[in-house]
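Colleague: I'd like to go over a predicted model; first the sequence, then the structure.
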Amino acid sequence: MSAVALGGGHGLHATLSALRQLTEDVTAVVTVADDGGSSGRLRRELGLLPPGDLRKAMAALAGEDRDSQLWTDLFRHRFGGTGALAGHAVGNLVLAGLLEQLGDPVAVLDVACRLLGVRGRVLPMCNSPLNIEADVKGLDEDAEVVRRIRGQVAIATTPGLVQRIRLSAPIGRPVGCPQAVEAVLGADLVLLGPGSWFTSVLPHLLVPELHDALLRTAAKKVLVLNLVPQPGETEGFSPECHLDVLCEHAPGLRVDAVIADVDSVPTPDRLTRAAAVLGARTHLARIAAPDAAERHDPGALAGCLLQVLGKTGVGGTGTWR
């Protein structure tokens, strides 16, 4: 089975950790709009793709042998202190160096994946860094005034209500990574979410080539919802509101299934109706990690995915609606 997961950050790490239990043919398609932390600094100083989310995706798919784990641990290591290197992850610096040497982001990631013994492949959503803009309400005394804010960090932490997002590239429009588009078109299973809804999930739908591939692919398309609303970005959002926003940004998209944690859905009937607009059935199960209500359990999520595919073999139960 060939599987593709689209997203970024910790949400993408969760889906990749689940998928690697089901198949070795996994491709991560990663957002490239991060402008904070170590990634933001490298992006501003060197004009390169922000490497942080790409590094996290590689770590999720890294090999389990001793050498692979050594490289993975090294890539995760962050420098301390107060100097120029403080806060930088070693992996971010390695990827930045390779980008300056090789130029081609796909070639860079393939080289780094070999170092980490990655099972599968990690690809950028686009081969150049992107900017995100958002229309936001609630930043003025008049709650209906819409302000435009720019940047992944600003959008993720806004105290206002995000209405809509847009992508822009340094030159021209965003262009999808050809290898990522090819992976979506050739997949048996495509996952979208969980993750930061406006800054990690929806951006994939705003890249024309990826949007077209998601419409054309014969793969089963599955949407995985977050376990809890994210402060700032989706504060106060109900599960069905996430689907409504997705429909507004990609009205032509249809999916086969929506997976949600049963304890995170107070009104299942509303979610069922919202999923039906996308052409999907809703699968409710307990997929939160036992020790962290905000984090998905990879084994339970893998079990849900098997049920979506009509197969059995990995633990996990749930109900269709």
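Modeller: Received it, and whenever you're ready, just let me know what you need.

Colleague: please make it C-alpha for all contacts and neighbour counts, starting now.
Modeller: Will do.

Colleague: helices of the stretch 101-250 of the chain, start to end?
Modeller: For the stretch 101-250 of the chain, the helices defined by DSSP state H, counting those that start in this stretch occupy 105-115, 152-156, 178-186, 208-216, 239-249.

Colleague: just put the ones you listed in CSV and tack on mean neighbour count.
Modeller: Supplementary listing: the helices of the stretch 101-250 of the chain in CSV, determined by neighbours: other Cα atoms under 10 Å:
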stretch, mean neighbour count
helix 105-115, 19
helix 152-156, 20
helix 178-186, 20
helix 208-216, 18
helix 239-249, 18
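
Colleague: of all those helices, which lies closest to P231?
Modeller: helix 152-156 (8.1 Å; Cα to Cα).

Colleague: okay, pairing it with this:
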Amino acid sequence: MRAVALGGGHGLHVTLSALRQITPDVTAVVTVADDGGSSGRLRRELGLLPPGDLRKALAALAGEESTLWSTVFQHRFGGTGALAGHAVGNLVLAGLLEVIPDPVMALEEAARLMDVRGRVLPMCTEPLDIEADVVGLDEDTTAVRRIRGQVAVATTPGRVRRIRLHPAGDPASVPTACPAAVEAVRDADVVLLGPGSWFTSVLPHLLVPELHEALITTTASRIVVLNLVPQPGETAGFSPERHLDVLCEHAPRLRVDAVIADADSVPTPDRLRRAAETLGASMRLDGVASADARDRHDPKALAESLRDVLAAVRG
């Protein structure tokens, strides 16, 4: 089974960890708009793709034999010098991206180093910027303000209404999808959206025209995995069904086969069921939260839920 997961950050990491328990043929399609932390520093200084989310995806798909390399890739330097806060894997990827101009080939080399079972691809082969329309930042709570940058959008105290995506420094242009990512979505048997930062990791894939069209026209089963809790800032106060409403607003032609949510995170199942049906999807409520951290998915439990959903969706 060819599985493709779209997202970024910790949400994509858990999805990949679950999928690799189901199939060895997993492709991660990763957002490239991060402008904070180590990734943001490398992006600004070198003009490269932000490597952080790509690094996390590689670590999630790394083979058993590469435990040491996975640990090293995720290790962050301490201290107060120039390297403080940088992840080793970010620096390795930055070096590969400078030596090998093709980001897809650079990531393939990193995958070989880490014995990755599957593939990691950037959503686009150039860094992107996110803009958001936000309300609730002024005395007039209906006034719309434009917020720029992934970190700013993710941490805004206002409520995000809509986002836009464009190549870095070129707000008049439309982003171009990585051709390999488009091909992976078209050829997939199952495509997963979420969990993750809804406006800055999940929805951006729908704002790249070629990727958007591939998601709509693919013959793959499309599954949405909902977050366990609202994210402070961009989705504060969101109900589970509101996440689906926003998804529909950004991609009204998108149809989904199933929506997976944690049973304890859905206070009004009937509302979520109706929202899922609007997208053409069935709803699946399972216990997919980690016992140690209720705001994180348990990869094993998510894998079991995915198996059941896929069995039902594929007949």
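Modeller: Arrived safely, thanks for sending. Nothing here was measured: the structure is a model prediction, and the numbers come from that model.

Colleague: drop the TM-score for these two in here.
Modeller: TM-score for the superposed chains, counting by TM-score structural alignment, normalised by the length of the second structure: 0.97, backed by 309 aligned residues with a Cα RMSD of 0.8 Å.

Colleague: what's the closest of the helices of the stretch 101-250 of the first structure to H13 of the first structure?
Modeller: The closest of the helices of the stretch 101-250 of the first structure to H13 of the first structure is helix 105-115. By Cα to Cα, the value is 15.1 Å.

Colleague: so how far is the closest one from its chain's centroid?
Modeller: How far helix 105-115 of the first structure lies from its chain's middle: 19 Å, per Cα atoms, centre = their mean, to the nearest Å.

Colleague: so who does V259 of the second structure touch?
Modeller: Neighbouring residues of V259 of the second structure by Cα atoms under 8 Å, 6 or more residues apart in numbering: 223-226, 276, 281-284.

Colleague: try 6 Å this time
Modeller: Shown in contact with V259 of the second structure (Cα atoms under 6 Å, 6 or more residues apart in numbering): 223-225, 283.

Colleague: that one sits in which helix or strand?
Modeller: strand 258-262 (DSSP states H and E).

Colleague: superposed on the first structure, where does that strand end up, distance-wise?
Modeller: Aligned to the first structure and superposed, strand 258-262 of the second structure gives a mean residue distance of 0.2 Å (mean Cα distance after the TM-score superposition for the first structure).

Colleague: thinking again about what came up before, now, which of the contacts of V259 of the second structure sits nearest T15 of the second structure?
Modeller: Nearest to T15 of the second structure among these, counting by Cα to Cα, is V225 at 8.7 Å.

Colleague: so the closest one makes contact with D262?
Modeller: No. In this structure, V225 of the second structure is not within contact of D262 by Cα atoms under 6 Å, at 9.1 Å.

Colleague: what about V144 of the second structure, how many residues nearby?
Modeller: The tally of other residues near V144 of the second structure (other Cα atoms under 10 Å) stands at 18.

Colleague: show me what it aligns to in the first structure.
Modeller: In the first structure, the residue paired with V144 of the second structure is V146, using TM-score structural alignment.

Colleague: give the contact list for the closest residue to that match other than its chain neighbours.
Modeller: Distance criterion Cα to Cα, 6 or more residues apart in numbering; nearest residue to V146 of the first structure, sequence neighbours excluded, is K137 at 4.7 Å. K137 of the first structure makes contact with 144-146, 160-161, according to Cα under 6 Å, 6+ apart.

Colleague: looking at the second structure, which helix is longest?
Modeller: helix 299-313 (DSSP state H).

Colleague: could you dump the helices of the stretch 101-250 of the first structure into TSV with distance to A14 of the first structure added?
Modeller: Output for those, formatted as TSV (distance: least, Cα to Cα, whole Å):
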stretch	distance to A14 of the first structure
helix 105-115	18
helix 152-156	19
helix 178-186	19
helix 208-216	21
helix 239-249	18
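
Colleague: show me what I130 of the second structure aligns to in the first structure.
Modeller: Matched across to the first structure, I130 of the second structure falls on I132, judged by TM-score structural alignment.

Colleague: and the gap between that match and F198 of the first structure?
Modeller: 9 Å (Cα to Cα, to the nearest Å).

Colleague: and for D135 of the first structure?
Modeller: Using Cα to Cα, one gets 11 Å for the distance from D135 of the first structure to F198 of the first structure.

Colleague: for those two, indicate the residue with more neighbours.
Modeller: Set D135 of the first structure next to F198 and count neighbours by other Cα under 10 Å: F198 wins out with 24 against 18.
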